[in-house]
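[1] Prediction below, plus the sequence it came from.
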Amino acid sequence: MNSINPDDFKVTNAINLTKIPTELNIDADDDEKEAKLDKVQAKLSELQDVMYAHNRYGVLICLQGMDTSGKDSLIREVFKEFNARGVVVHSFKTPNSTELEHDYLWRHYLALPEKGKFAVFNRTHYENVLVTRVHPEYILFENLPGIEKVDDIKPVFWENRFEQINNFEKHITQNGTIVLKFYMHMSKEEQRKRLLHRLENGEDNWKFSTGDLKERELWNDYMKYYEEAINKTSKEHAPWYVIPADDKEMARYIVAKIIWEEMQKRTDIKEPELDAKVKLNMELYKQQLQKE
């Protein structure tokens, strides 16, 4: 299998999602992809141990994509070798009554990773410029000053939200949080197949929701707003990566490889050295313990 170059998926200029493939033509079977992923999994697990000891950075992984794009299984497979204490997954649902009493970024601040740990946002703060663009009536639940009806939500409102999100991400990166954002780019036809699979496979029936079909009818709107959000918020300090997601196994490997490659740029992440006094007296401490 050809090597994966993370820069091929990184958004550095304005993109058009309709022109980006949803699947890579790579000559590799599922066993080879899984073997590649296994190697990166092990490396990431070791890296997180070092990060924990280093205690300077947290890592925020943001996953966005349409229903059935493979976010849940990606989280399970990419992070399964991690120490359970080293990664926390947050699946953000519709804001509850307490969350709606605060600004829309409040609940995301609370879920940011501690130093030395990874946090995965399965759906993210970007829902506030995606789902709410398609369904602007949801904004009314936020009880914002000057917004009494949908017609009060002007284009400048969304521009302000993009600016607020950029400022949020800039603030947390300047304070030690590494931010990597992944859009799982799946075709509408592949979603159709996956939804059918949920209906036809008894074990997966529970995953199906009639809401999935309603949102599917709004596919073009979602693509429009995903494209705009990515173009307005992919920054060097918090880049977006568009991941071909029709092939789940390949998508998992690409995301894992990108995380690994990006983390290698932080050359200061190293295990701390022992205090000079402790190092000098190592033999003395050993003898003390051996005599007990």
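    Thanks, I have the structure now. Numbering: from 1, shown residues only.

[2] From now on I want contacts and neighbour counts done on CA atoms only, so please keep to that.
    Fine.

[3] now for stretch 11-24, what's the gap between its first and last residues?
    Stretch 11-24 has an end-to-end distance of 17 Å (criterion: C-alpha to C-alpha, to the nearest Å).

[4] same question, stretch 75-94
    Span of stretch 75-94 from end to end, C-alpha to C-alpha: 20 Å.

[5] for the chain, what's the longest helix?
    helix 30-54 (DSSP state H).

[6] And the contacts of the helix or strand following that one?
    Counting by DSSP states H and E, the next helix or strand C-terminal to helix 30-54 is strand 58-65. Residues from elsewhere that reach strand 58-65 (C-alpha atoms under 8 Å, 6 or more residues apart in numbering): 71, 112-124, 126, 176-186.

[7] try stretch 212-221
    Stretch 212-221 has contacts (C-alpha under 8 Å, 6+ apart) with 67, 134, 188.

[8] in the stretch 101-250 of the chain, which spans are strands?
    118-122, 177-185, 240-244 (DSSP state E, counting those that start in this stretch).

[9] Distance to K80 and mean neighbour count added to these, as JSON lines?
    Formatted as JSON lines, the entries for the strands of the stretch 101-250 of the chain read as follows, by distance: least, C-alpha to C-alpha, whole Å; neighbours: other C-alpha atoms under 10 Å:
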{"stretch": "strand 118-122", "distance to K80": "13", "mean neighbour count": "22"}
{"stretch": "strand 177-185", "distance to K80": "18", "mean neighbour count": "23"}
{"stretch": "strand 240-244", "distance to K80": "20", "mean neighbour count": "25"}
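
[10] next, the one to line up against it:
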Amino acid sequence: MADRGKELIEKLRVKPGKPFDLKDRDPRDKCGFDDDEATKTETEMVAHEIDALQDRLYAEGQRALLVILQGTDTSGKDGTIRGVFNATGPLGVSVTAFRQPSENELAHDYLWRVHAVCPKRGTIGIFNRSHYEDVLIAKVRGFAPKETIEQRYAQINDFERMLTENGTVILKFMLHISKKEQAERLQERLDDPKKHWKFNAGDLDDRKLWDEYQDAYETMLNRCSTAWAPWHVIPADRKWVRNAAIASIVKATLEEMNPTYPKVSWDPKDFKVV
């Protein structure tokens, strides 16, 4: 599985500048991962390899990796973080969950709170939801005028270009689940007392707008998959496939970045521990 990263990047990437139809992507695609238990074991191994690569990134201290997880309710953003990054040392990883903007955040431009939590050099930053909420829920729910939403696509592209030109590599993952799978996961939250805390009645309101959200996602993918920050549509009906695909792509990206431990100006032989 470790060698599949580049193949999956090519398979799952939304090609910049080419028309994209979300209906062409199967949320139940196994992406070549046939055995769930074997894949889970291999994903754990890849997670440890990501940890080793992150250690090099942290030591190098020159670049950052930003991982953006975007998807409908129950698509598995939290599960992805646990499954892919749980083995990574907390010193070099930050996770930001974007909720409803605060009064202070609303007093600034919509990218203000996002820029403030972008990963610093040497670290991996993970966004659980992101600035793309401002062209998704804001569009579907009418929280901003159409003209404002239209401006934001180019603004987001420019913002992400600025980040990449200043040393941040961006990986964007849209967790693609089917309406049927979402129904099963929402029902599970109702049936299992240990998952009641996850249930939000507002999720049912959003579910009624399923088609509108799918259209908004498709527009987002078409407008904001760029050469410097392309989108990847991850089949997410099977949690183990979702985690395996994302882990493989993250690992391949870090390997491509090839962070190196800094060379010291002194000779270890000149010192002796007594």
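    Nice, thanks for sending it over. Given the structure is predicted, the values throughout are model-derived calculations rather than measurements.

[11] how about stretch 96-106 of the second structure: buried residues?
    T96 (16 or more other C-alpha atoms under 10 Å).

[12] Where does it end up in the first structure?
    Aligned by TM-score structural alignment, stretch 96-106 of the second structure falls on residues 90-100 of the first structure.

[13] ok, back up a step: compare the strands of the stretch 101-250 of the first structure and give me the one nearest A14 of the first structure.
    The closest of those to A14 of the first structure is strand 240-244. By C-alpha to C-alpha, the value is 11.3 Å.

[14] hmm, back to that, out of the contacts of stretch 212-221 of the first structure, the closest to D275 of the first structure would be?
    D275 of the first structure lies nearest to D67 out of the contacts of stretch 212-221 of the first structure, by C-alpha to C-alpha, at 50.5 Å.

[15] What's that closest one aligned with over in the second structure?
    Residue mapping for D67 of the first structure onto the second structure gives D73, with TM-score structural alignment as the criterion.

[16] Find the helix or strand that its match is a member of.
    Counting by DSSP H and E, no helix or strand carries D73 of the second structure.

[17] and it, how many neighbours?
    D73 of the second structure has 19 neighbours, counted by other C-alpha atoms under 10 Å.

[18] And S130 of the second structure, by the same measure?
    18.

[19] what sits against the equivalent of it over in the first structure?
    Using TM-score structural alignment, the equivalent of S130 of the second structure in the first structure is T124. By C-alpha under 8 Å, 6+ apart, the residues touching T124 of the first structure are 62-64, 91-92, 108.

[20] Give me the neighbour count for D24 of the second structure.
    7.

[21] Just give me the match in the first structure for it.
    Matched to the first structure by TM-score structural alignment, D24 of the second structure sits across from K19.

[22] so how far is M51 of the first structure from its match?
    Separation of K19 of the first structure from M51 of the first structure (C-alpha to C-alpha): 38 Å.

[23] and what of D103 of the first structure?
    Applying C-alpha to C-alpha to D103 of the first structure and M51 of the first structure gives a distance of 31 Å.

[24] neighbour-wise, which of those two wins?
    Comparing D103 of the first structure with M51 by other C-alpha under 10 Å, the one with more neighbours is M51, at 23 against 11.

[25] That one pairs with which position in the second structure?
    Applying TM-score structural alignment, one finds that M51 of the first structure aligns to L57 in the second structure.

[26] Looks like its match contacts E255 (just checking).
    No: judged on C-alpha atoms under 8 Å, L57 of the second structure makes no contact with E255 at a distance of 10.3 Å.

[27] before we move on, back to that, export the strands of the stretch 101-250 of the first structure as CSV, with columns for distance to Q290 of the first structure.
    Converted to CSV, the strands of the stretch 101-250 of the first structure look like this (distance: least, C-alpha to C-alpha, whole Å):
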stretch, distance to Q290 of the first structure
strand 118-122, 38
strand 177-185, 42
strand 240-244, 53
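
[28] Which one of those strands lies nearest to E271 of the first structure?
    Of the strands of the stretch 101-250 of the first structure, nearest to E271 of the first structure by C-alpha to C-alpha is strand 118-122, at 17.0 Å.

[29] tell me what that closest one is packed against?
    If you count contacts as 3 or more C-alpha pairs under 8 Å, 6 or more residues apart in numbering; DSSP states H and E, strand 118-122 of the first structure packs onto strand 58-65, helix 71-78, strand 87-91.

[30] Measure the mean distance from the first one to the second structure post-superposition.
    Plainly put, strand 58-65 of the first structure ends up 0.5 Å away from its match in the second structure on average once the two are laid over each other (mean C-alpha distance after the TM-score superposition for the first structure).

[31] same deal with the last one?
    On superposition with the second structure, the mean distance recorded for strand 87-91 of the first structure (mean C-alpha distance after the TM-score superposition for the first structure) is 0.6 Å.

[32] Quick check: next helix or strand after that strand?
    Counting by DSSP H and E, what follows strand 87-91 of the first structure is helix 97-100.

[33] Next, the mean deviation of that following helix compared to the second structure.
    Mean for helix 97-100 of the first structure is 0.6 Å (mean C-alpha distance after the TM-score superposition for the first structure).

[34] Work out the gap between that helix and the centre of the chain.
    Its chain's average C-alpha position is 23 Å from that of helix 97-100 of the first structure, according to C-alpha atoms, centre = their mean, to the nearest Å.

[35] Now do that helix: which elements does it pack against?
    In terms of contacts (3+ C-alpha pairs under 8 Å, 6+ apart), helix 97-100 of the first structure is packed against no helix or strand at all.

[36] hmm, 10 Å instead?
    If you count contacts as 3 or more C-alpha pairs under 10 Å, 6 or more residues apart in numbering; DSSP states H and E, helix 97-100 of the first structure packs onto helix 106-110.

[37] Thank you, goodbye.
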